[in-house]
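Novice: sequence? don't have it. structure:
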């Protein structure tokens, strides 16, 4: 398994874009410089009235398939 660490900040307005069907993915830059694209649904549990903000750890398997996303701060 491989892990990516990154910071993410999405405003409430940007989150509304997902609920309106305009946004499907979030693209982040991991600490190592890699661009990682995640389906927005993986972040839904972290969304509040302000959107979401935090430090995250993404785990993927050998085939780069999603395993888990954790907020670590």
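Specialist: Looks like it came in fine. What you are looking at is a predicted structure, and each value in this text was computed from that prediction instead of being measured.
Novice: contacts, neighbours, all on C-alpha from now
Specialist: Will do.
Novice: quick one, what contacts residue 72?
Specialist: Counting by Cα atoms under 8 Å, 6 or more residues apart in numbering, residue 72 touches 54, 55, 56, 57.
Novice: can you tell me how far residue 67 is from residue 73?
Specialist: 19 Å (Cα to Cα, to the nearest Å).
Novice: so if I had to pick from those two, which one is more boxed in?
Specialist: Higher neighbour count among residue 67 and residue 73: residue 67, with 12 against 9, using other Cα atoms under 10 Å.
Novice: show me what contacts that one?
Specialist: Residue 67 touches 58, 59, 60, 61, counting by Cα under 8 Å, 6+ apart.
Novice: second structure for comparison follows:
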């Protein structure tokens, strides 16, 4: 049996200050709305690799398996 994956696309614009509670572990999930209108909750630790001095900005692609388990996240732009 092969795994089935789903991809969700969304835009995220958080300043460094807005992301600070996630980086510090005070908040755990980032809530976004993907292009199709679904609301997604993503563990903030997956965004740490994208944190720059001005925050996290860009278009992202989230891939999950058929059970909704995280597989990958990439910045598209």
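Specialist: Right, received. Where do you want to start? Computed from a prediction, not measured in an experiment: that's the story for all the values here.
Novice: ok, back up a step: need the buried ones from the contacts of residue 72 of structure 1 selected in PyMOL.
Specialist: With 16 or more other Cα atoms under 10 Å as the criterion, this PyMOL line picks the buried residues out of these:
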select buried, resi 56+57
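Novice: and the contacts of residue 72 of structure 1, which of them are in strands?
Specialist: 54, 55, 56, 57 (DSSP state E).
Novice: just tell me what the second one corresponds to in structure 2.
Specialist: Just to be clear, that refers to residue 55 of structure 1. For residue 55 of structure 1, the aligned position in structure 2 is residue 59, judged by TM-score structural alignment.
Novice: ok, its match to residue 67 of structure 2 distance?
Specialist: 24 Å.
Novice: what do you get for residue 38 of structure 2?
Specialist: 16 Å.
Novice: go on, residue 23 of structure 2?
Specialist: Distance check for residue 23 of structure 2 against residue 67 of structure 2: by Cα to Cα, it reads 27 Å.
Novice: higher neighbour count, the two?
Specialist: Taking other Cα under 10 Å, residue 23 of structure 2 and residue 67 do not tie; residue 23 has more neighbours (17 against 10).
Novice: so what corresponds to the more buried one in structure 1?
Specialist: Residue 23 of structure 2 maps onto residue 19 of structure 1 when the alignment is built from TM-score structural alignment.
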